[in-house]
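>>> predicted model, plus sequence, below.
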Amino acid sequence: MSLKRAFLSFQKPLFFTHRKLLQPPSDNKILRLNATFHRRSSIRASTAAAAKAQMVLNWEDVEIGEPKEGEIRVKNKAIGVNFIDVYNRKGVYKTDLPFTPGREAVGVVTAVGSGLTGRKVGDVVAYAGNPMGSYAEEQILPASAAVPVPSSVDHKVAASIMLKGMTVHSLLRRCFKVEAGHTILVQAAAGGVGSLLCQWANALGATVIGTVSSEEKAAQAKEDGCRHVIIYTKEDFVAAVNNITSGKGVNVVYDSVGKDTYQGSLKCLASRGYLVSFGQSSGLPDPIPLSDLATKSLFLTRPSLMHYTATRDELLESAGEVFSLLSSGVLKVRVNHVYPLSEAARAHADLEGRKTSGSIVLIPDNEL
């Protein structure tokens, strides 16, 4: 038996316009959300042009079939939105077209492949990373990619913390092991990952400095454990860090902004400091000469979560620690923005426009 799912299919990261569904689907149809992109000859296919784009949304049916050996079918209850989804959509990370975006969701197992043990229909599971395709009502994925969700954890919370939480685990415990006595700088401290970074690092005993864009976000960063908050729209963050640390600099900078902050982040580092560049919301940083690192014997890394959860044991360890800290109250998630799956385009626009704080979650329309 084959079922149908709803998903977003991106054709070209260029210009697109929003279109409403004029007629409701029939009662026995499950629909797919299809986003197509129309090229304008007067506009170049550049990242800047894509950032100004709007989506054309078309509902379609699609067969997804039954899970094969080692696979499960999951009916999504909540879907996390992350900046990597934007990178995929805009072509920063090359993806075969068309494709279904999304790398994080929580759902209920509705079918299991033959011979599979350890999973059963009705299990609540979360998955993050690969395979891509969570912007869907249902998805088939390897059983090894899913982890059990504690019954005490709300679906929206679990969907919003899985990818971000495991990312923070890799940043704080494996890329650079933050310990009590360290001073760290978190760029975009009020964002989804930034918020968790600040909370977790503070719990480890580090002195956390965070950068934000507004007074409102500064208040959130302080609540999350930032001892010092820099509103970068009002003061130069490099000078502020220099003043806070009495010229010593910080042990590590966690930078998800990229182009706009990259050079400044390097200047904030202490001798033998680490720059962990894990995102590029403002664009790809300009190349720097390797010799620039020699001035203070600096270290630079560009991690990807997929390399830190490559094995089943690594995945379970990372997810387990995230859910444990969530249950104990060390980590608190702000699901500040919830959109229907059919409004994923608006969620992306708000995320890119820095109109959001905390986490963003999509809910399949048939779950509302």
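Structure received. Residues are numbered from 1 along each chain as shown.

>>> can we go C-alpha only for contacts and neighbour counts from here?
Will do.

>>> now Phe299: how far from Met166?
Separation of Phe299 from Met166 (Cα to Cα, to the nearest Å) stands at 22 Å.

>>> hmm, I typed the wrong one, I wanted Gly279.
As judged by Cα to Cα, Gly279 and Met166 stand 15 Å apart.

>>> more crowded one of Phe299 and Met166?
Neighbours per residue, other Cα atoms under 10 Å: of Phe299 and Met166, the larger number sits with Met166, 26 against 16.

>>> alright, now check it against this:
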Amino acid sequence: MKAIQILQTGGPEALTLSDIPVPVPKAGEALVRIQACGVNFIDIYYREGRYKTALPFVDGQEAAGMVEAVGEGVDEVKPGDRVAWCNILGAYAEYAAVPAAKLVKVPDDVDLKLAAAAILQGMTAHYLAHSTWPLKAGETALVHAAAGGVGLLLTQMASAIGARVIATVSTEEKAKLAREAGAAEVILYTQADFEAETKRLTEGRGVDVVYDSVGKTTFDKSLNCLRPRGMMVLFGGSSGAVPPFDPIQLSVKGSLFLTRPTLGHYTLTREDLAWRAGDVFRAIAKGRLKVRMEHTYPLADAQRAHRDLEARKTTGKLLLIP
């Protein structure tokens, strides 16, 4: 089968189109023929070596497809089931052997490409809005990169709850998308200081929560945007890792909370996984959650997909099609 392997970590050129054997499902695993796989910043972190794993490996952590075979002891799925998964390396390929307990069934009224586009980023937005800081109607959230894959979904979820979203984006085109997703105010950080604008929009009070996937270039000012006892949710680092940080700043700036969550810790149980995925897929099926699929690329064009994502040229979701 065709797969995108990383033999040595590095830049996009490290993504190598390879021929490798189709995996055989072990006990507890299911073999899935992949229809589409999502491209995410975490794939870049693994490609660069920022997140460590044994070499060589197949990149990618999100996909959807059809179950072709199951290993011994599998009762969660059966051949012919439409499934999706995330947080398991090996998605940039034509087939993957996946722990059956990590698979979620995709409803018949949700396209498999949509499922691949939504499973990781949709569940990420879900835990951010419903669990890390459970948003309430009337609260205010600052959402960075609001026109990105997670950003658009998070903005929709937060707005549906009744929260006020202040979104930051880089261009007028992205500002339009953020407003369409429900953002009450949009700050073009390329034209205005987002800290000053956020303070102005909140009349100096600050926001209840900042959802920040950008990291290095936004972290310090994001802290300054929070109200006393507000929460900084740092869930990514598209601009680079945040430098070493003295926690005393949290008390100085208002007894703030800081968390660096990951989806894996919010889907530790099959119950949590089913709850989050089920909510996301139901919202898509009913039209309450719009998934923007920006580009699809052939599997062989994985390098170009990574370059486009890193250059922040895109809005919404990127997919590879085996």
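That came in fine, so what should we check first? Bear in mind that the values here come from a model prediction, so they are computed numbers and not experimental data.

>>> find the centremost residue of structure 1, please.
Asn82 (2.9 Å; Cα atoms, centre = their mean).

>>> what sits against that one?
Going by Cα atoms under 8 Å, 6 or more residues apart in numbering, Asn82 of structure 1 touches 102-103, 360.

>>> need those residues in TSV with distance to Ser328 of structure 1 and neighbour count, can you?
Listed next are the contacts of Asn82 of structure 1 as TSV, based on distance: Cα to Cα, whole Å; neighbours: other Cα atoms under 10 Å:
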residue	distance to Ser328 of structure 1	neighbour count
Gly102	28	27
Arg103	26	22
Ile360	22	25
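
>>> point out the ones among those residues that are inside strands.
Ile360 (DSSP state E).

>>> now tabulate the contacts of Asn82 of structure 1 in CSV and tack on distance to Pro131 of structure 1.
Below are these laid out as CSV (distance: Cα to Cα, whole Å):
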residue, distance to Pro131 of structure 1
Gly102, 9
Arg103, 7
Ile360, 20
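
>>> and which of the contacts of Asn82 of structure 1 is nearest Asp154 of structure 1?
Ile360 (14.4 Å; Cα to Cα).

>>> which one in structure 2 is aligned with that closest one?
In structure 2, the residue matched to Ile360 of structure 1 (TM-score structural alignment) is Leu318.

>>> next one: Phe323 of structure 1
By TM-score structural alignment, Phe323 of structure 1 lines up with Phe281 in structure 2.

>>> give the helix, strand or coil label for its match.
When classified by DSSP: H, G, I helix; E, B strand; the rest coil, Phe281 of structure 2 comes out as helix.

>>> what's the local residue count around it?
Residues near Phe281 of structure 2, counting by other Cα under 10 Å, number 24.

>>> now do it against Ala100 of structure 2, distance only.
The separation that Phe281 of structure 2 has from Ala100 of structure 2, given Cα to Cα, amounts to 19 Å.

>>> which part of structure 2 matches the lengthiest strand in structure 1?
Secondary structure of structure 1 per DSSP E: the longest strand is strand 71-81. Using TM-score structural alignment, the residues of structure 2 aligned to strand 71-81 of structure 1 are 29-39.

>>> tell me the gap between the matching stretch and the middle of its chain.
Centroid displacement of stretch 29-39 of structure 2 relative to its chain, using Cα atoms, centre = their mean, to the nearest Å, is 17 Å.

>>> quick revisit: mean shift of the longest strand of structure 1 relative to structure 2?
After superposition onto structure 2, the mean distance of strand 71-81 of structure 1 to its aligned counterpart is 0.5 Å, using mean Cα distance after the TM-score superposition for structure 1.

>>> got the contact list for stretch 150-157 of structure 1?
Stretch 150-157 of structure 1 is touched from outside by 77-79, 106-107, 323, 327, 333, 335, 361, with contacts defined as Cα under 8 Å, 6+ apart.

>>> same thing but 6 Å
Contacts of stretch 150-157 of structure 1 from elsewhere in the structure, counted by Cα atoms under 6 Å, 6 or more residues apart in numbering, are Ala78.

>>> which residues in structure 2 does it align to?
Aligned by TM-score structural alignment, stretch 150-157 of structure 1 falls on residues 107-114 of structure 2.

>>> tell me the counterpart of Ala294 of structure 1 in structure 2.
Superposed on structure 2 with TM-score structural alignment, Ala294 of structure 1 falls opposite Ser251.
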